[in-house]
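> I'll drop the sequence and a predicted model, then ask my questions.
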Amino acid sequence: MIFPRILLIAVSLLCVGLSEEPESPQSHSSVNTTKHLSYGDEILFSSKILSREIPINIYLPQTFHQASEQHRYPVIFINGSHGKEFFHALTGIVKHLSGVERMPESIVISLNDGGDEPETYLHGMWKHTTEEKFSAQGNPETYSEFLTEELFPYLKENYRALDNRMIIGISTSSTFPLYTLTNKPGLFQSYFFLSAADIFGMGPTSESTFIDEIAKSMQTSPNKISAFYFAMADSDMRKDKRYKKILSQINTKLSPYAKENFRLKIEILNNENHYGAFIKAALSAIELNYPHEEWSANYRELISQPGDALQNIDHFYQSHSQKYGFPILPRATRWRNVNQLSYISNLLLKDGRIQEAISIARRWVEYQPNSIDAHLSLAQALQQNNEILEASDALKKALEISHSQDKSKTAAINRQLAELKLN
């Protein structure tokens, strides 16, 4: 991992949410070893703009370290203390759905300090306090500058992050996302709010609510946002009759902008409570951004169509990329699924479509240059096409990688090389 010269980054390879290593259960005779699992990193980002360290959790796609530089990723931000609390749940959802290609592989970031918050007028939304407003916490304008000038470039340089970003605001952690939506709508392209009807009824001035400000933002920048999702648990809706009116106002203000390039969904989640609704809401928000029917590529169907197999697959993903505005690549490998280049290469080889199998295997190597299996697959296809020298080179590359990555495969690759030379 490369770190920017101008930034001081302290990286702690810790399982997020666990401050201490659990003790190994050595008392049971069946347990010989205990291995600590890590699902994310926590970094302290030293910001010159803010003159302080910003704690951030980061999750990377499972294939990140094996994938080539061509692979770039959308980023999902989840905000504040709520973000830190739900980080593990969110990364689990993203890992699973991207693994079955229901959404693109994505980076997940928790902004643990929640961003600086603007002065906010309560408009009587909180019955348990007589306060008229909350004072500003820091400077949201400066915090936005930190994101655009420091954090986003850092993620792009070090983690191949795309300029395609979603932000999630839950309950009171919605204030900073609302600030960006109403003042800097292009900062994030997709917004996801949960359990925040009371916050939406508040506002930046004594005369206007956040709903009013969102409407103004949509009027002046109608094409800056690609998706807006808002959900409330049914148990919350029963607590305050005003929430129904707030949801209606949000729908009335935003519905005129709902079209192909702006997806909108406002819903009440039944049989749920304030925080328990998170998983249902996350699944629904992801479906809004990445509809199932658009993310169900059937590779076997694509290669059965007239024309070259790889060209057919590329055409599908090029159309996909154009629609979503960022590069989307075919999956080289996936867990227990035929919709991957590794499976298709072997299938084409069995069907006697050797040249097409070679093309697919070469693309697999291009996408995962440090994959032993990719080079072995290419060697097999080349050998069947009687390209012995090229097959030998592919095996030698697999052998080279095996020394540092998986020595258990070294002997088998050496045997393959010897048999190739004998033949």
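Received the coordinates, thanks.
> drop to CA atoms for contacts and neighbour counts, all remaining ones
OK.
> which other residues reach the longest helix along the chain?
If you go by DSSP state H, the chain has its longest helix at helix 80-99. Residues from elsewhere that reach helix 80-99 (C-alpha atoms under 8 Å, 6 or more residues apart in numbering): 16-17, 39, 57, 59, 61-62, 78, 103-106, 108, 110-115, 168-170, 173, 279, 282-283, 334-335.
> got another, please set it beside the one above:
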Amino acid sequence: MKHYIYLLVLIGSILMVNQPAIAQTTESQTEQFQNRIVDSIFSKTLGESRDFWVRLPDNFQPDNDEKYAVIYLMDGFSLESTLEAVYGNYWGHYLPHMILVGVSNRKNRTRDLTTSQIKMRRGSAFDYETGGAETFTKFMEEELIPYIDSKYPTIAYRTLIGHSHAGQFTINMLVNHAHLFENYIAIDPTLDWDNQKLLKQAKEKFKMEDYNGKSLFVSLAAEMLHIQNESITIDNVMSDTSEFSLPARSIIEFSQLAKSQNQLNFSRKVYHEDLHGTVPLPTIRDGLIFLFQWYQFKSPQKFNNPETPIEELVSLLKEQEQIYTEHFGVPTAPMVDEMLNGYGYMNMQMGQPEKAFMFFEMNIKQNPNSANAYDSMAEYYESQNDKENALKYLNKAFELSGKDYYKERIEALNKK
């Protein structure tokens, strides 16, 4: 890990736009997400078993006290690689370490994700079982979420992501069950369903309900707004009255409604060159960045400038810690551990030992069970020719991990 962070710092600013360097310096995406568990529970509500996967954060340690926000991804096995690609590239500056949960909707998808029963759709008979969204919501609220919370170190800060019918499900969750999630990403949702029934319901709910503290990102795939008329564009689609443009018109109308709901933190984006099937990737990327805009680090240039006084850095870190703690509802470090470590090494390289010590010390305080944090502090003391303290921290790293690497480092240092 030490060399991974060291390379990260050499690339340039660890808090600038070049965030992929953090995620992929020495590890492939697959290796990053090695903490993947496939599980299932039998649902009394559904009367069947339901599969899901869980991806633990890259810094997860079983004996650590750190707790994490959670992302729930509907159609989890279909969109797993999409979420993985986005999260693997943007955690750190843009996104916190989080637990990811992918829920299977491979069986009875239309039943589980649609909000009402229908027999006809777009002028044709519709033979699928429908209208089970409330039942599936009950499964998530009473069975799946409690199971995840009991088994993994979570906090009650949840994000829900859904595409198409799952986007309809996501909007329904916000409109009718907003207590379960803080954040929502609805990807090209089917809001035309059942003669816009959910849209009409939202018009009434938005007048009465309190959505303060809730955030929603909605996308519209606009490459083909009308399957039979290519002259229909985003500029004139609202003047069309055919059923073929109703999906797009429903999303636009809902977005206008959501934008007028002052308590709701809302954003919509039209993807002009994307189809319904291609829009999940850019939506998840843009949606997560929007939802966690408050998380993005403030004044990165000051952290990268050797002229910034240490007192100012400490003040900025305290401010960042306060922002994170207020949003998550639990004490939260001002930086992920990889960045605390990275800034420590960067300042060592720049000949600023006092700042380096501050970052390493903060990393140990925030991550007292991290062998890597103690190893980094040992390197700091080695750079200061303080063999006694270097050995002290190396011994602590070895005590925590039992790894031969630290034992060999101790032996080598003793020979000097």
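Ah, there it is. Model, not experiment: these values are computed from the prediction.
> Show the subsequent helix or strand relative to the longest helix of structure 1.
For helix 80-99 of structure 1, the following helix or strand on the C-terminal side (DSSP states H and E) is strand 107-111.
> against structure 2, where does that following strand fall?
Counting by TM-score structural alignment, strand 107-111 of structure 1 lines up with residues 99-103 of structure 2.
> From residue 44 of structure 2, how far off is residue 315 of structure 2?
51 Å (C-alpha to C-alpha, to the nearest Å).
> brain fart, residue 261 of structure 2
With distances taken as C-alpha to C-alpha, residue 261 of structure 2 is found 37 Å from residue 44 of structure 2.
> Neighbour count for these two, which is higher?
residue 261 (18 against 11; other C-alpha atoms under 10 Å).
> Show me what the more buried one aligns to in structure 1.
Residue pairing (TM-score structural alignment): residue 261 of structure 2 is matched to residue 257 of structure 1.
> hang on, the earlier thing: from the middle of its chain, how far away would the match of strand 107-111 of structure 1 be?
10 Å (C-alpha atoms, centre = their mean, to the nearest Å).
> List the contacts of that stretch.
50-57, 68-77, 80, 154.
> now the helices: where do they sit in the stretch 201-350 of structure 2?
Remark: helices assigned in the stretch 201-350 of structure 2 by DSSP state H, counting those that start in this stretch are 246-260, 280-291, 300-304, 310-328, 337-349.
> One more: the stretch 1-150 of structure 1?
Applying DSSP H, counting those that start in this stretch to the stretch 1-150 of structure 1 gives helices spanning 80-99, 140-146.
> who touches the equivalent of residue 70 of structure 2 over in structure 1 in this structure?
For residue 70 of structure 2, the aligned position in structure 1 is residue 75, judged by TM-score structural alignment. For residue 75 of structure 1, the contacting residues are 106-109, 161-166, by C-alpha under 8 Å, 6+ apart.
> so which of those residues would you say is closest to residue 130 of structure 1?
residue 166 (34.1 Å; C-alpha to C-alpha).
> now that closest one: how far from residue 185 of structure 1?
11 Å.
> cool, and residue 343 of structure 1?
Taken as C-alpha to C-alpha, the span from residue 343 of structure 1 to residue 185 of structure 1 is 42 Å.
> How about residue 94 of structure 1?
Relative to residue 185 of structure 1, residue 94 of structure 1 is positioned 24 Å away (C-alpha to C-alpha).
> Repeat that for residue 253 of structure 1.
Going from residue 253 of structure 1 to residue 185 of structure 1 by C-alpha to C-alpha gives 16 Å.
> The two: which is more packed in?
More crowded of residue 253 of structure 1 and residue 185, by other C-alpha under 10 Å: residue 185, with 23 against 16.
> what number of residues lie near residue 96 of structure 1?
Residue 96 of structure 1, neighbours per other C-alpha under 10 Å, totals 13.
> Need the counterpart of it in structure 2.
Matched by TM-score structural alignment, residue 96 of structure 1 corresponds to residue 89 in structure 2.
> where along structure 1 do the strands fall?
Ranges of strands in structure 1, per DSSP state E, are 9-12, 41-47, 52-59, 73-79, 107-111, 120-121, 133-134, 161-170, 190-194, 227-233, 263-269.
> nearest to residue 298 of structure 1, of those?
Within the strands of structure 1, the stretch nearest residue 298 of structure 1 is strand 73-79; the backing value is 21.9 Å (C-alpha to C-alpha).
> quick one: the closest one to chain centroid distance?
The answer for strand 73-79 of structure 1 is 6 Å, by C-alpha atoms, centre = their mean.
> what is the orientation angle of it with strand 52-59?
120 degrees (axes from the mean of the first three to the mean of the last three C-alpha atoms, to 10 degrees).
> do you know how far the counterpart of residue 174 of structure 1 in structure 2 is from residue 115 of structure 2?
Under the alignment (TM-score structural alignment), residue 174 of structure 1 pairs with residue 167 in structure 2. Taking C-alpha to C-alpha as the measure, residue 167 of structure 2 and residue 115 of structure 2 are separated by 11 Å.
> For residue 359 of structure 1, list the residues it contacts.
Applying C-alpha under 8 Å, 6+ apart to residue 359 of structure 1 gives the contacts residue 310.
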